[in-house]
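A.B. asks: below: sequence and its predicted model.
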Amino acid sequence: MNEHTAAVTGIGMVTPLGIGTRPTWQGLLSGRSAAASDPELKGLPVDFSCQVSDLDACGRLTPRLALRLDRFCQMALIAAREAVADAGLSPERWDATRVAVVIGVGTTSFERLQPEVLKLAADRVRSVSPLMIPRSIPNIAAGEIALDLGARGPALAVSTACASGASALGTALLMLRCGQCDIALAGGAESVRNRISSAGFSQLGALSTRTSDPAGASRPFDSKRDGFVLSEGAAVLVLERPAHAEARRARARALLRGYGASCDAHHPTAPPPDGRGAADAILSALHDADLSAADIGHINAHGTSTPLNDAAEAHALRTVFAEPPPVTSVKGALGHTIGAAGAIEAATTALTLQHHMIPPTANHENPDPSLELDIVAATPRPVRTRAALSNSFGFGGQNAALVLTSA
């Protein structure tokens, strides 16, 4: 390992497939979708989502702490605790001033904000919760993780829409390289399983309308794709300077080696059809990792299941790669976790490199011949590669690409 890379020494995940890295990984390998009818969305045009059904925040945290935190923050904290334990770190023994926290969040929290706004609209000012602001500000997840674990280095929120989780990991990598910290707890958290998010994304035409078949709704790169599925989740990765990880004889699951970012400067919500901004980010990440396209043996795609985004990403991949390597998208199983997506997908990419297995793209049943990609579908695919790419793109033309290599 060299000091240009970051060792991924711990992973924590909370997803609709399970609480923890192991159940999420096993669920992804099974190829099943977590989407189902959602009582929270009853009566809306799109009334289904991918839900974390067994969160039990009161039991996993404490009732007092759970009450203070919005759902996205609860999941971030649970994931961070798992990641730190997985890395074999003890907050009581680390140098707290050298531990950073960088968490990506795509939107502000609407979960408890909407009821408070309704109180204000009804002229019930005195009923507005004093916790409304600290529950909903985007940086509160980073702040609460730092508070819980005693991390006194920089604590940042990164918001690049659906690329937020990947941007947070890239930001943490840069911080490690320039010596701002020895350890970074980096990732993303989001919950868009709420009525206002469903209504808003539905009005944009971004959501799948397969209300009669929620489990089959998210189908990345499939010729019958019609939109993404609302979801929620969190992932936190422990990144360490290689010398720091080696000094404590830590196991590395993978290495984060390259980060690239760009902006489409094209449209507020739609990508350019040729995927030029995405291609720019991928090329930048490869350059940063000092690798070529030929070194990449697997791509964990953004793969939202929307007609425009999947086509643009496919175009970008064909621009960068003479023959794109095997591609998967976990959004077929997990739906779209927005700000958490890039972190969940980077964690999955690290696990793919560690276990030499690519999870299948759930619901990919009708290949779209115009995309010209090798989509892993139906069953996991064994792979032996030293390097993989994880893509994330978001509204505002945000693009982020991460290159991970085997440890």
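C.D. replies: Received it, and whenever you're ready, just let me know what you need. Residues are numbered from 1 along each chain as shown.
A.B. asks: from now on I want contacts and neighbour counts done on CA atoms only, so please keep to that.
C.D. replies: Will do.
A.B. asks: secondary structure element holding T209?
C.D. replies: Remark: T209 resides in no helix or strand, with elements defined by DSSP states H and E.
A.B. asks: now G18. Nearest residue, chain neighbours left out?
C.D. replies: Distances taken as Cα to Cα, 6 or more residues apart in numbering put T24 closest to G18, at 5.2 Å, once the chain neighbours are dropped.
A.B. asks: got another one to weigh against that:
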Amino acid sequence: MRPTYLRGAGLASALGPDLPAAVHALRTDAPPRMRRHAGLDWPVHAVWEGEVPASEDAWMAHARETVCAAARESGALDTARSGPLFIASSSRDIGAREQSLAWHGDTHAFSERVAQWLDWRGPVFSVFNACTSAVQAVLSAQRCIGAGECEDALVLGLELPNRYTVCGLAAMQLLSTERAQPCGAGRAGLVVGEAVAALHLGAAPARWRIDGGACVVGGSNPAGLEPQALARALDLALARGGLQARDIGLVKMHAAGSGANDALEASLLAERLGTHVPWVTLKPSLGHTLGAAGAAELALLTACQAADVWPRLHYAPDPALAPQLGKAPAHAAHRLLLLFAGFGGGHAALVATDQEAR
């Protein structure tokens, strides 16, 4: 199998319209853009400024502008339009359907519309599998590139404004009414994040290489983190990259702010990797971007390392849970481990190597 490289990335998020804006926001300690939908108590990390467009056409116009900008930023539109396009999302176009009340229709239709926006000529795939969607899309692209089926691919993680997702998670009592505090002493739930992330993957060498990854479904707790399944995903990701736990220099936790899930993840990491490896969480800055998280967090994490900028915590981490959380690495990590979990029992791990860090 040929190696797969991250050739470029684009990101529109609560930190700004692109990756340079996101890095600048982290460097200057600017707060993420927030929104509360009218009549709802729960905040959202907002990808668009102001209120959500009040018509289907306006929502689609905003979505098109944001998606095309992120894809251009990744560089994929210059070389990759004949390769596969993977659309990863939890909510798809539900925000537009809220405006039109048109709830019927093919779930793949939105992916085809996105492809038309980009004038995409290659095959289009929909990956709609809760919060591990974008990781599964990355691994699918990696297999295509590795097998020589294509030279380039584009993964788009899309989590766009809507009330449906917020109301559903709120009904399950999973949301914080203020802000997310992953692994914090006062953590009280997650905060939804909106994002459009673009990953241009390809066979041509680049700074970042995708070494290994895995998705594992656990059947005993479909709405929460299952340590055995996450451990299995971690072990498989390392094995597929020909790596061992000691090779990891930085961990990006899934940590969303759940009292039980954060504790289970921290305990697993301490057991498998020890407490000397720095941990970081991006959800206080991005929110939990759900189906887009695998793409959004990989894009931001690699940009942070390249710029030597790291998100600071504005709350007290639980010292008994994650004493090394939020501390900037002393030097650039050669290998990054990213963890994700989602509804339906999905657990995922991804390993990326920075070939400029030794």
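C.D. replies: Okay, I see it. This is a predicted model, so every value here is computed, not measured.
A.B. asks: TM-score of the superposed pair?
C.D. replies: TM-score for the superposed pair, counting by TM-score structural alignment, normalised by the length of the second structure: 0.88. Supporting figures: 353 aligned residues with a Cα RMSD of 2.8 Å.
A.B. asks: quick one on the thing from earlier: of all the residues in the host helix or strand of the residue nearest to G18 of the first structure, which ones are buried?
C.D. replies: Per DSSP H and E: T24 of the first structure is located in helix 21-30. Going by neighbour count (16 or more other Cα atoms under 10 Å), the buried part of helix 21-30 of the first structure is 21, 23-25, 27-30.
A.B. asks: that older thread, so how far is T328 of the first structure from the residue nearest to G18 of the first structure?
C.D. replies: 15 Å (Cα to Cα, to the nearest Å).
A.B. asks: how much space separates L268 of the second structure from Q181 of the second structure?
C.D. replies: If you measure L268 of the second structure against Q181 of the second structure using Cα to Cα, the figure is 19 Å.
A.B. asks: so which of these two has more stuff around it?
C.D. replies: Q181 (28 against 16; other Cα atoms under 10 Å).
A.B. asks: quick one, what contacts the counterpart of the more buried one in the first structure?
C.D. replies: If you follow Q181 of the second structure across to the first structure using TM-score structural alignment, you land on R219. Counting by Cα atoms under 8 Å, 6 or more residues apart in numbering, R219 of the first structure makes contact with 225, 305, 331-332, 361-364.
A.B. asks: and R219 of the first structure, which of the three is it?
C.D. replies: coil (DSSP: H, G, I helix; E, B strand; the rest coil).
A.B. asks: what of the one 5 residues further on?
C.D. replies: Each residue gets one of three states, and K224 of the first structure gets coil by three-state DSSP.
A.B. asks: then F340 of the second structure would be within a strand, right?
C.D. replies: Yes: judged by three-state DSSP, F340 of the second structure forms part of a strand.
A.B. asks: aligned partner of it in the first structure?
C.D. replies: Counting by TM-score structural alignment, the partner of F340 of the second structure is S392.
A.B. asks: burial count for its match?
C.D. replies: Neighbours around S392 of the first structure, by other Cα under 10 Å: 34.
A.B. asks: same check on I140 of the first structure?
C.D. replies: 22.
A.B. asks: gap between it and R68 of the first structure?
C.D. replies: Counting by Cα to Cα - I140 of the first structure and R68 of the first structure are separated by 11 Å.
A.B. asks: and M175 of the first structure, by the same measure?
C.D. replies: Counting by Cα to Cα - M175 of the first structure and R68 of the first structure are separated by 30 Å.
A.B. asks: more neighbours, those two?
C.D. replies: Shown here are M175 of the first structure and R68; by other Cα under 10 Å, M175 has more neighbours (19 against 15).
A.B. asks: just give me the residue closest to the centre of the second structure.
C.D. replies: A293 (1.7 Å; Cα atoms, centre = their mean).
A.B. asks: which position in the first structure pairs with that one?
C.D. replies: So A293 of the second structure corresponds to A341, using TM-score structural alignment.
A.B. asks: count the neighbours of the nearest residue to H37 of the second structure once chain neighbours are set aside for me.
C.D. replies: Spatial nearest neighbour of H37 of the second structure, excluding adjacent residues (Cα to Cα, 6+ apart): R163 at 7.0 Å. R163 of the second structure: 16 surrounding residues under other Cα under 10 Å.
A.B. asks: so what does R163 of the second structure match up with in the first structure?
C.D. replies: With TM-score structural alignment as the criterion, R163 of the second structure matches R195.
A.B. asks: from R22 of the first structure, how far off is its match?
C.D. replies: 31 Å.
A.B. asks: who touches the residue nearest to G18 of the first structure in this structure?
C.D. replies: Taking Cα under 8 Å, 6+ apart, one finds 13-18 in contact with T24 of the first structure.
A.B. asks: right, I'll leave it there.
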